[in-house]
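A.B. asks: I need the structure of the sequence given here:
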Amino acid sequence: MENDEKPRGLNRRIALLIDADNVSHAKIAVMLAELSKYGTANIRRAYGDWAKPALKGWTDKLHDFAIRPIQQFSYSTGKNATDIALVIDAMELLYTQKPDAFCIASSDGDFTPLVMQLKANGHEVYGFGERKTPAPFVNACTTFLYLDSLEDPSQPASQSEAPEAPAAPKAKAKSKPSAGKATEKTLAQNTKLVTILRGAVEASAREDGWALMSAAGSAAKRQAPIDPRNYGVKNFTALFTGTGLFEILKGENGQSYVADKRNKDRAPRPGG
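C.D. replies: Reported below is the predicted structural model:
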């Protein structure tokens, strides 16, 4: 789910399976919009005990977005039968409907084995969930997006898009560190992220030490389910730039290139 890459196979069929107990109904529109970059979610199912008051908000959303509700009663106290129903349906769909890809919307790490099995069968698995989602589930997905990273176009503009407030006095402005510097420091201190980004550049770099940004982004996503929006930026160009550890330039062909600043043998400029 990366903005630097062109979507591929928009006619692909995606099975969207939602754990309604662990996903807010308010995010359905943005999830479907995100999935539309990769294909059509022509199988849409949401699982839960619809008699529960907590799922009342889902009623209108199910009709609005043509999502099929799958009723699952809680047969035992403390046991989540919804998870089992979703897993059974996913495996049935794998061999009957045979969708091109799956999307599991949940913050429950118990779905990790399911994701791994679907991927082992050659299917991409997209994930949506909250920040509390366990790391094994996040890492198992082909791509995982935190729901708070998705902007709803139907909502009012965010504070960053609102008209600028009058400038503060210079004396006060100097006393505050810039947001850009704070972000750069935070990203640079994320050892796992930096290791993945450096590995991506190394894997896709040409002899002159420069890598196409699109190729580096793809290489990063092959290592882990990285989406720049989870780090507060819009695309891989901004993510590489935000760490302060890479040099980004545009080549003569107008395409963006990235190089590791540690590579002292790199050419002054990308040659392609």
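A.B. asks: can we go C-alpha only for contacts and neighbour counts from here?
C.D. replies: Noted.
A.B. asks: how near is the nearest residue to residue 196 once chain neighbours are set aside to residue 240?
C.D. replies: Excluding its sequence neighbours, the residue lying closest to residue 196 (C-alpha to C-alpha, 6 or more residues apart in numbering) is residue 220, at 6.0 Å. In this structure, residue 220 lies at 11 Å from residue 240, with C-alpha to C-alpha, to the nearest Å as the measure.
A.B. asks: do the same with residue 131
C.D. replies: According to C-alpha to C-alpha, residue 131 and residue 240 sit 22 Å apart.
A.B. asks: Out of those two, name the residue with the larger neighbour count.
C.D. replies: For residue 131 and residue 240, the more surrounded residue by other C-alpha atoms under 10 Å is residue 240, and the numbers stand at 29 against 15.
A.B. asks: The residue lying farthest from the centre of the chain is in what secondary structure piece?
C.D. replies: Relative to the mean C-alpha coordinate of the chain, counting by C-alpha atoms, centre = their mean, the farthest residue is residue 171 (39.7 Å). Taking DSSP states H and E as the criterion, the element that holds residue 171 is helix 170-174.
A.B. asks: Going along the chain, name the helices of this protein.
C.D. replies: When secondary structure is read from DSSP state H, the chain shows helices at 28-35, 58-64, 81-95, 112-120, 135-140, 170-174, 179-188, 191-204, 213-223, 236-243.
A.B. asks: which outside residues touch the last one?
C.D. replies: This means helix 236-243. Contacts to helix 236-243, defined as C-alpha atoms under 8 Å, 6 or more residues apart in numbering, come from residues 2-4, 180, 183-188, 194, 197, 213, 217, 228, 231, 233, 246-248, 258.
A.B. asks: Make JSON lines out of the helices of the chain and add distance to residue 41.
C.D. replies: Rendered in JSON lines, the data for these read as follows (distance: least, C-alpha to C-alpha, whole Å):
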{"stretch": "helix 28-35", "distance to residue 41": "7"}
{"stretch": "helix 58-64", "distance to residue 41": "14"}
{"stretch": "helix 81-95", "distance to residue 41": "13"}
{"stretch": "helix 112-120", "distance to residue 41": "17"}
{"stretch": "helix 135-140", "distance to residue 41": "21"}
{"stretch": "helix 170-174", "distance to residue 41": "48"}
{"stretch": "helix 179-188", "distance to residue 41": "33"}
{"stretch": "helix 191-204", "distance to residue 41": "30"}
{"stretch": "helix 213-223", "distance to residue 41": "22"}
{"stretch": "helix 236-243", "distance to residue 41": "26"}
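A.B. asks: Let's compare: structure for the following, please.
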Amino acid sequence: MENKLAVLIDGDNIPSAYIKEMMEEIAKYGNPTIKRIYGDWTKPHLAKWKAVLLENAINPIQQYGYTQGKNATDSAMIIDAMDILYSDRVDGFCLVSSDSDFTRLATRLREAGKNVIGIGEKKTPEPFIVACDRFIYIEILKAGTRETEMETSKGKSSKKDEFDKITPKVIKLIASTISDVADEDGWAFLGDVGSLLQKKQPNFDSRNYGFQKLTPMINAINKFEIESRDNQRGRFKLIFVRNKD
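C.D. replies: All right, here's what the predicted structure looks like:
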């Protein structure tokens, strides 16, 4: 049975330009049965959201700013999240914001056994990121890949500067994770490696570095061996990796 998700969007904190790609990304993790966006819809800066709400069946929740300098949107979104949690209508939550004020909410939802996916900009503070099971930067949803840029940017400037650099720290993280799940010969199933990387670092995503999948990213680093094996249970090959000596 497909996971049911509650998608709660902080309209004051997320640009509307990413809505199409964002909803397509969320659909990978389950069925968004509840979709709400919070903000003061009397404010001009939310006007761009109004045009895309009907197209994506997102329910706008009006929240007036009662006090100058205070974000009433956060409180409304947190209260709704707890109401939904206690109603037990969903299997997980998708919190769309770059605001660290939702850190405690993400932690509380996970304590209740719910899967929490965070989506926000790269400026999102670390505490909110690590409070989620998975955190996705919205910038990568519109970005291409290094492979695509190599094919399409002949004679044009490359966009690879949009991607994070693969630092020695990233390589060390991958290498240690392979060792953690490897067999006696040092080989590790790539699916297990990816799952553990996500647990260690919720915002780890090969797309942050310009690769659509983890396999081409590991292959490009050239410090790991990759082997594909026949899958007796299906037609797709199984990918295994190990650290080079």
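A.B. asks: care to give me the TM-score?
C.D. replies: The TM-score (TM-score structural alignment, normalised by the length of the second structure) is 0.86; 231 aligned residues with a C-alpha RMSD of 2.3 Å.
A.B. asks: In the second structure, point out the residues matching the helix holding residue 171 of the first structure.
C.D. replies: Aligned by TM-score structural alignment, helix 170-174 of the first structure corresponds to no residues of the second structure.
A.B. asks: tell me what that helix is packed against?
C.D. replies: In this structure, helix 170-174 of the first structure packs against no helix or strand, with contacts taken as 3 or more C-alpha pairs under 8 Å, 6 or more residues apart in numbering; DSSP states H and E.
A.B. asks: ok so, going back, what sits in contact with each of residue 220 and residue 240 of the first structure?
C.D. replies: Shared contacts of residue 220 of the first structure and residue 240, defined by C-alpha under 8 Å, 6+ apart, are found at residue 197.
A.B. asks: returning to that earlier point: out of the helices of the first structure, nearest to residue 254 of the first structure?
C.D. replies: Proximity of the helices of the first structure to residue 254 of the first structure was assessed by C-alpha to C-alpha; the nearest stretch is helix 213-223, lying at 11.5 Å.
A.B. asks: so that closest one matches what in the second structure?
C.D. replies: Aligned using TM-score structural alignment, helix 213-223 of the first structure spans residues 190-200 in the second structure.
A.B. asks: which parts of that stretch are buried?
C.D. replies: 190, 192-194, 196-198 (16 or more other C-alpha atoms under 10 Å).
A.B. asks: Can you tell me which of those is nearest residue 68 of the second structure?
C.D. replies: Out of those, the member with the shortest distance to residue 68 of the second structure (by C-alpha to C-alpha) is residue 198, at 38.7 Å.
A.B. asks: Now do that closest one against residue 95 of the second structure, distance only.
C.D. replies: With C-alpha to C-alpha as the criterion, residue 198 of the second structure and residue 95 of the second structure are 17 Å apart.
A.B. asks: for residue 140 of the second structure, same thing?
C.D. replies: The spacing between residue 140 of the second structure and residue 95 of the second structure, counted by C-alpha to C-alpha, is 17 Å.
A.B. asks: quick one, which of the two is more surrounded?
C.D. replies: Looking at residue 140 of the second structure and residue 95 with other C-alpha under 10 Å, you find the greater number of neighbours at residue 95, namely 24 against 21.
A.B. asks: corresponding residue for residue 117 of the first structure in the second structure?
C.D. replies: That one, residue 117 of the first structure, aligns with residue 108 by TM-score structural alignment.
A.B. asks: Same check on residue 73 of the first structure?
C.D. replies: When the second structure is aligned by TM-score structural alignment, residue 73 of the first structure is paired with residue 64.
A.B. asks: next one: residue 108 of the first structure
C.D. replies: That one, residue 108 of the first structure, aligns with residue 99 by TM-score structural alignment.
A.B. asks: what's the neighbour count on that match?
C.D. replies: Counted by other C-alpha under 10 Å, the residues lying close to residue 99 of the second structure total 20.
A.B. asks: tell me the angle the biggest strand by length in the first structure makes with helix 28-35.
C.D. replies: The single longest strand within the first structure, with elements called by DSSP state E, is strand 40-48. Here the directions of strand 40-48 of the first structure and helix 28-35 differ by 140 degrees (axes from the mean of the first three to the mean of the last three C-alpha atoms, to 10 degrees).
A.B. asks: With the second structure overlaid, report how far strand 40-48 of the first structure is off on average.
C.D. replies: Superposed on the second structure, strand 40-48 of the first structure shows a mean distance of 0.4 Å to its aligned residues (mean C-alpha distance after the TM-score superposition for the first structure).
A.B. asks: That strand packs against which elements?
C.D. replies: The elements that strand 40-48 of the first structure packs onto, with contact taken as 3+ C-alpha pairs under 8 Å, 6+ apart, are strand 13-19, strand 68-71, helix 81-95.
A.B. asks: Quick one: map residue 247 of the first structure onto the second structure.
C.D. replies: Structural alignment (TM-score structural alignment) places residue 247 of the first structure against residue 225 in the second structure.
A.B. asks: what residues are up against the spatially most central residue of the first structure?
C.D. replies: Centre of the first structure computed as the mean C-alpha position; nearest residue by C-alpha atoms, centre = their mean is residue 145, 2.7 Å away. Residue 145 of the first structure sits next to 127-129, 227, 229-230 when contact means C-alpha under 8 Å, 6+ apart.
A.B. asks: ditto for residue 223 of the first structure
C.D. replies: Contacts of residue 223 of the first structure by C-alpha under 8 Å, 6+ apart are residue 196.
A.B. asks: Against residue 45 of the first structure, how distant is it?
C.D. replies: Going from residue 223 of the first structure to residue 45 of the first structure by C-alpha to C-alpha gives 30 Å.
A.B. asks: What are the contacting residues of the longest strand of the first structure?
C.D. replies: Judged by C-alpha under 8 Å, 6+ apart, the contacts made with strand 40-48 of the first structure from elsewhere in the structure are 10-21, 32, 35, 55, 66-73, 82, 85-86.
A.B. asks: If we use 6 Å, what do you get?
C.D. replies: Contacts of strand 40-48 of the first structure with the rest of the structure, by C-alpha atoms under 6 Å, 6 or more residues apart in numbering, involve 13-20, 67-72, 82.
A.B. asks: Then stretch 59-69 of the first structure?
C.D. replies: Stretch 59-69 of the first structure is touched from outside by 44-46, with contacts defined as C-alpha under 6 Å, 6+ apart.
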